[in-house]
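A.B. asks: the sequence and its predicted three-dimensional model are supplied below.
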Amino acid sequence: MPSQTGKVYLVGGGPGDPGLISLKGLECLRKADFILYDGLVNPLLLRHTSAQAERTARADSSGKRTLQQEQINQRLIAEAKLGKTVVRLKGGDPYIFGRGSEEAEALAAENIEFEVVPGITAATAAAEYAGFSLTHRDYASAVCLITGHEDPAKPSTALDYNLLAKFPGTLVFYMGLHRLPEIAEALISEGMSASIPAAIITKASTPFQRVVTDELANLPDRVSKEDLSPPSLIIVGECVQMRERIHWFENKPLIGKRIGITRPSGQAEPQIQMAVSLGADPVLMPLIEITKPESNAELDQKIRSLDQYEWLLFTSANGVQHFFDRVWEIGSDSRLLNRIKIACIGSSTAEALETYRLRADLVPDDYCSESLAEALIQRKPEKPVLWMRANRGRDIISTQLKSAGIHLDEAVAYHHQDAVALSEQSQHLIETGQLDWIGLSSPAIARQLAKLIPEQARQYLGNKIKLAAISPITAQAAEETGLPITAIATEFTWDGIFDAIQKASK
């Protein structure tokens, strides 16, 4: 038994948009040893932790309970007694219809230290992402948060619909999708106007948010004709009419699109953020991983002889990172580069260099190997050029420089390793045609997708599932393997891929 009991953090993960978790919530994820997370939590939040994480849901899709609350309580207690830092990650806010207080009571009864980290509750996020304000000087000066799904074991409802019908403000019912007809009927029968504006919002603040509005009396019939699924909120009040004037979330250019991000898992953060900012759902499906060389002997020798070279050449951000990591590991630093000029293949590589407070001396206008080689040839280097490269890739730089009589040395700074399989999520989405786009950022990634994509899913390529290539060279590699390309970036970066997807989606 550990000598000291751990601590539990009851963390609100927000309503769905992964950017809506608090800074303190992120801090808890980063220091956690063990995480229990609800089914309403966006799995993208787990990219901020290296802890063991387990999904726990109190009910399955049919509504049948699969894990009792008491079992969740006991699991938190058991993990904390092992001396671990435990995070109970919950959708929305832990205490607003989240049963977090029940978990806190269980922890307190066992004298286990805990903290509560509040989260943005679904009511505020749903309303604001739908385009109306729960309070407004012209419409409502009060808000009432109500459960739309009471404990079925109760002998009768604890809600007084007579009072609710007369409430001078906005009503918000949590989890009431399947009880909407009963809720509307109860309010109207107790005197609420049948024509008051009302809305139902499902999957609030996610790319798949749906909003249906109508008069309260008509809303159940409208909703019955829509294919809606939980989680949901019902909002009743005059503020709903603001949606026509100030809705904004649905205006995002890639709203509702699922986009496959094929970059190595540890490097996909900028693409995740870009996808979310455009309204898309990023699906992580790394097709290659980046690793260190098995031996650094050759790389170390080249680093120690940098003064022999006129130019140092980087063709990826990975090359930059692994080069400088190794420089530091052998006890040196960037002062080694005080007499060498640096060339980068494109803006992303140059930006990686800037994180080390170094500026590239050369970045070609077109971000490709051919343009970089030509730009170097024009500068007529008198001393050798050193290329920090991967263990494999196109040899066009080597071919062109050597043909021009330039002495080129190469050092393998990192390795590409092909993924042996698609992730479970991406495999399912591809097989069912539910992925809208896949971004291909290198010929190697294109070829690996062609190897791993299920044969039965090829029928969806080019129609349900479209492919966007980072460059004409990547597009050519894809098409040579039978993958149809719908869009090609004009700027050879991931930003360029997203721009191409936007243009093709209009």
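C.D. replies: Happy to help now that I have it.
A.B. asks: please make it C-alpha for all contacts and neighbour counts, starting now.
C.D. replies: Noted.
A.B. asks: distance from the chain centre to stretch 213-223, please.
C.D. replies: Distance of stretch 213-223 from the chain centroid (CA atoms, centre = their mean, to the nearest Å) equals 33 Å.
A.B. asks: dump the residue contacts of Arg392.
C.D. replies: Going by CA atoms under 8 Å, 6 or more residues apart in numbering, Arg392 touches 415-416.
A.B. asks: now do 10 Å
C.D. replies: For Arg392, the contact set (CA atoms under 10 Å, 6 or more residues apart in numbering) comprises 412, 414-417, 444.
A.B. asks: got CSV for these, with neighbour count and distance to Thr399 too?
C.D. replies: Listed next are these as CSV, based on neighbours: other CA atoms under 10 Å; distance: CA to CA, whole Å:
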residue, neighbour count, distance to Thr399
Val412, 20, 17
Tyr414, 24, 21
His415, 20, 21
His416, 18, 21
Gln417, 14, 24
Ala444, 20, 19
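A.B. asks: which of the residues you listed fall in helices?
C.D. replies: Ala444 (DSSP state H).
A.B. asks: closest to Thr213 among the contacts of Arg392?
C.D. replies: Ala444 (47.7 Å; CA to CA).
A.B. asks: skipping adjacent residues, who's closest to that closest one in space?
C.D. replies: Among residues not flanking Ala444 along the chain, Gly393 sits closest, at 7.6 Å (CA to CA, 6 or more residues apart in numbering).
A.B. asks: ok, that neighbour touching Gln417?
C.D. replies: No: applying CA atoms under 10 Å, one finds Gly393 not in contact with Gln417, separated by 11.9 Å.
A.B. asks: take this one as well and set it beside the first:
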Amino acid sequence: MPRPDDLGALGGRRVLITRSADRARPLASLLSSLGAEPLLLPLIDFERAADQSALDHALDALAAGAFDWLVVSSITTVRVLLEKAAERGTPPAALVPARTRVATIGPSSRQILEAVGIPVALAPVDIQSAEGLVDLWAAAPVSVLLPQADIAAPALREGLAAKGAAVTAVIAYHTVDFPARPGLRLEAELPAAVGGSTAAAPQELSPSQTRRELDGGTIDAVVAASPSAVRRIAATLLPLGSCRFVAIGRPTAAEAAALGIPVAATAKVPTPDGIAAALGSVFANEGTIR
């Protein structure tokens, strides 16, 4: 949760969230409640996997009990599972047999999975990342299904394999520049209880508007949620000028550092509260808003 001494620091701050409106709404709602002005600039989007037969075969094997574990590494993977369940005319829980345990990385994915009836047996608390899950994983010769992005780093797959798991990795979705192509975008709705506020989405900027705002020094911080978002920021938004860069998670911060983007803060947990706390820590010791 944001610390009480951090909350006032966000008053009047203009924060750019590099996600689409549906994914940004929970964070935007919290920032608004803390007196900040959230702005949106979607940089990446997600399309259904080109090889649907491979994904369908893996999910058929999952439903038949071929895997000891299903590892869900992102909310986008959850969206894929929700779409596949709807396509098959079954509840999402029917995709995962009772004998198969489920692991995930972040609290949001866990909350959504459990909201649709899929219990989560393992999830890191302190280090909510692939590294954190691998650290928790017990060495054993188990079979694992790992649906993930086409650009997923090998750390999770290799880490599980090093613990003795037989990992079947399958491409569940493609990460693309925003916007995704019509008809291919993942659009499964998250459960209302965990999808964030129903309040109106904040203002969405165009790339040219964002450039003018950055050049004018009127955006205080930009938030990136993934290494792919960092790469898009590096390709389209530099220089950031006085705008501070805030990362969600250590892999995102590491990618920013590798690309020469100074990291003002890294959210300790990938939740709206954790991000707000990171933003608050950036501005807590500064003076009045310019």
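C.D. replies: Received it, and whenever you're ready, just let me know what you need. Quantities reported herein were computed from a predicted structural model and do not represent experimental measurements.
A.B. asks: where does the TM-score land?
C.D. replies: Taking TM-score structural alignment, normalised by the length of structure 2 as the basis, the two superposed chains have a TM-score of 0.79; 248 aligned residues with a CA RMSD of 2.0 Å.
A.B. asks: looking at the contacts of Arg392 of structure 1, which are in strands?
C.D. replies: When DSSP state E is applied, the contacts of Arg392 of structure 1 are split such that 412, 414-417 fall in strands.
A.B. asks: residue ranges of the strands in the stretch 251-400 of structure 1, please?
C.D. replies: 258-261, 281-284, 288-291, 311-314, 341-344, 385-390 (DSSP state E, counting those that start in this stretch).
A.B. asks: what range in structure 2 does the helix or strand harbouring Arg88 of structure 1 sit on?
C.D. replies: Arg88 of structure 1 is part of strand 85-90 when elements are defined by DSSP states H and E. Under TM-score structural alignment, strand 85-90 of structure 1 has no counterpart anywhere in structure 2.
A.B. asks: now what about the helix or strand following that strand, what contacts it?
C.D. replies: Next helix or strand after strand 85-90 of structure 1 toward the C-terminus (DSSP H and E): helix 100-109. In this structure, residues lying in contact with helix 100-109 of structure 1 by CA under 10 Å, 6+ apart are 7-12, 69-70, 72-74, 76-77, 80, 88-90, 93-95, 111-116.
A.B. asks: and stretch 479-488 of structure 1, end to end?
C.D. replies: 12 Å (CA to CA, to the nearest Å).
A.B. asks: which residue numbers in structure 2 go with that stretch?
C.D. replies: Going by TM-score structural alignment: stretch 479-488 of structure 1 matches residues 257-266.
A.B. asks: Glu374 is in contact with Val363 of structure 1, correct?
C.D. replies: No: Val363 of structure 1 is not in contact with Glu374 according to CA under 10 Å; the separation is 11.3 Å.
A.B. asks: which of those two has more neighbours?
C.D. replies: Val363 (19 against 15; other CA atoms under 10 Å).
A.B. asks: from Ser208 of structure 2, how far out is the residue opposite the more buried one in structure 2 once aligned?
C.D. replies: Matched to structure 2 by TM-score structural alignment, Val363 of structure 1 sits across from Ala123. Separation of Ala123 of structure 2 from Ser208 of structure 2 (CA to CA): 40 Å.
A.B. asks: also Ala277 of structure 2?
C.D. replies: Ala277 of structure 2 sits 29 Å away from Ser208 of structure 2, going by CA to CA.
A.B. asks: the more surrounded of the two?
C.D. replies: A direct count of neighbours by other CA under 10 Å for Ala277 of structure 2 and Ser208 places Ala277 higher, at 25 against 10.
A.B. asks: before we move on, which element is the more buried one in?
C.D. replies: helix 272-283.
A.B. asks: also Arg75 of structure 1?
C.D. replies: Per DSSP H and E: helix 69-81 holds Arg75 of structure 1.
A.B. asks: which other helices and strands does that helix contact?
C.D. replies: The contact analysis (3 or more CA pairs under 10 Å, 6 or more residues apart in numbering; DSSP states H and E) places helix 69-81 of structure 1 against strand 7-12, strand 34-38, strand 85-90, helix 100-109.
A.B. asks: now do the second one against strand 7-12, angle only.
C.D. replies: Translated: strand 34-38 of structure 1. 30 degrees (axes from the mean of the first three to the mean of the last three CA atoms, to 10 degrees).
A.B. asks: quick one: strand 34-38 of structure 1 aligns where in structure 2?
C.D. replies: Using TM-score structural alignment, strand 34-38 of structure 1 pairs with nothing in structure 2.
A.B. asks: what about that strand, distance to the chain center?
C.D. replies: Centroid separation for strand 34-38 of structure 1 versus its chain: 18 Å, with CA atoms, centre = their mean.
A.B. asks: okay, angle between it and strand 85-90 too, please.
C.D. replies: Taking the same axes, to 10 degrees, strand 34-38 of structure 1 and strand 85-90 form an angle of 10 degrees between their directions.
A.B. asks: how near is Phe498 of structure 1 to Ala469 of structure 1?
C.D. replies: Distance of Phe498 of structure 1 to Ala469 of structure 1, computed by CA to CA: 10 Å.
A.B. asks: then Ile146 of structure 1?
C.D. replies: Taken as CA to CA, the span from Ile146 of structure 1 to Ala469 of structure 1 is 48 Å.
A.B. asks: strands along the stretch 151-290 of structure 2, start to end?
C.D. replies: All strands of the stretch 151-290 of structure 2, identified by DSSP E, counting those that start in this stretch, fall at 166-177, 203-204, 221-224, 244-248, 265-267.
A.B. asks: the ones you listed: which one's closest to Arg19 of structure 2?
C.D. replies: Arg19 of structure 2 sits nearest to strand 221-224 of all those, at 8.1 Å, using CA to CA.
A.B. asks: other SSEs contacting the closest one?
C.D. replies: Applying 3+ CA pairs under 10 Å, 6+ apart, we find strand 221-224 of structure 2 packed against strand 14-17, strand 37-40, helix 227-236, strand 244-248, helix 250-258, strand 265-267, helix 272-283.
A.B. asks: could you list the buried residues of stretch 377-393 of structure 1?
C.D. replies: Along stretch 377-393 of structure 1, these residues count as buried under the neighbour rule (16 or more other CA atoms under 10 Å): 377, 384-390.
A.B. asks: distance to Lys292 of structure 1 for these - can I get that in TSV?
C.D. replies: What follows is these, written out as TSV (distance: CA to CA, whole Å):
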residue	distance to Lys292 of structure 1
Ile377	30
Pro384	25
Val385	22
Leu386	19
Trp387	16
Met388	13
Arg389	12
Ala390	10
